[in-house]
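Participant: Return a 3D structure for these sequence lines:
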Amino acid sequence: MPVPMDPRTPQQRVSDQLAAAHRQLTRPGLTRADRARVADRIHDLTAQARRIGA
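Facilitator: As a prediction, this is how the structure comes out:
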């Protein structure tokens, strides 16, 4: 069975993931640990976006 292909470019995928992480960060009721985890994810995604030129 063939694997479905994602029609988005790598830049679009990173951009979508960053937007989702920012939405998650603004949710009420996040613990400090969750907030730190999401902030780390945003930092990693931002670095990845710089590398691929998004």
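
Participant: okay, CA-based contacts and neighbour counts for the rest of this
Facilitator: Fine.

Participant: A33: neighbour count?
Facilitator: 9 (other Cα atoms under 10 Å).

Participant: what about A33, distance to L25?
Facilitator: Here A33 is placed at a distance of 11 Å from L25 (Cα to Cα, to the nearest Å).

Participant: Please name the nearest non-neighbouring residue to I52.
Facilitator: In space, and not counting its chain neighbours, I52 is closest to Q11: 6.9 Å by Cα to Cα, 6 or more residues apart in numbering.

Participant: next SSE after the helix or strand hosting that neighbour?
Facilitator: Here Q11, judged by DSSP states H and E, is contained in helix 10-25. The C-terminal neighbour of helix 10-25 among helices and strands, as given by DSSP H and E, is helix 32-52.

Participant: this one next, for a side-by-side:
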Amino acid sequence: MPDKIETKVYKLSTLVESSSEEEVNQLLSSFSCEKNPHVQNYLHHKAI
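Facilitator: Below is the predicted model of the structure:
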């Protein structure tokens, strides 16, 4: 049986309103998506 993967859902606008840009960038940089590297690149470099 595979290990359980922890998943969290965040609304980007709420994060930006309640946290510093640096904190949001740190959170987004932890996102990983091997199946769709374009999504990962967007969140790491362009989302904010």
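
Participant: TM between them?
Facilitator: For this chain pair, the superposition-based TM-score is 0.40 by TM-score structural alignment, normalised by the length of structure 2; 33 aligned residues with a Cα RMSD of 2.9 Å.

Participant: follow-up on the earlier one: which residues does the helix holding Q11 of structure 1 contact?
Facilitator: R35, V38, A39, R41, I42, L45, T46, Q48, A49, I52, G53, A54 (Cα atoms under 8 Å, 6 or more residues apart in numbering).

Participant: in it, what's buried?
Facilitator: Q11, V14, S15, Q17, L18, A21, L25 (16 or more other Cα atoms under 10 Å).

Participant: Can you check what angle separates it from helix 32-52?
Facilitator: 160 degrees (axes from the mean of the first three to the mean of the last three Cα atoms, to 10 degrees).

Participant: In terms of helices and strands, where is the spatially closest residue to L15 of structure 2 that is not a sequence neighbour?
Facilitator: Residue nearest to L15 of structure 2 in three dimensions, not counting chain neighbours: V24, with 6.5 Å by Cα to Cα, 6+ apart. Assigned by DSSP H and E, V24 of structure 2 falls within helix 21-29.

Participant: one step back: take the contacts of helix 10-25 of structure 1 and lay them out in JSON lines including neighbour count.
Facilitator: Putting the contacts of helix 10-25 of structure 1 into JSON lines (neighbours: other Cα atoms under 10 Å) gives the following:
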{"residue": "R35", "neighbour count": "16"}
{"residue": "V38", "neighbour count": "20"}
{"residue": "A39", "neighbour count": "16"}
{"residue": "R41", "neighbour count": "16"}
{"residue": "I42", "neighbour count": "19"}
{"residue": "L45", "neighbour count": "17"}
{"residue": "T46", "neighbour count": "16"}
{"residue": "Q48", "neighbour count": "15"}
{"residue": "A49", "neighbour count": "18"}
{"residue": "I52", "neighbour count": "10"}
{"residue": "G53", "neighbour count": "9"}
{"residue": "A54", "neighbour count": "14"}
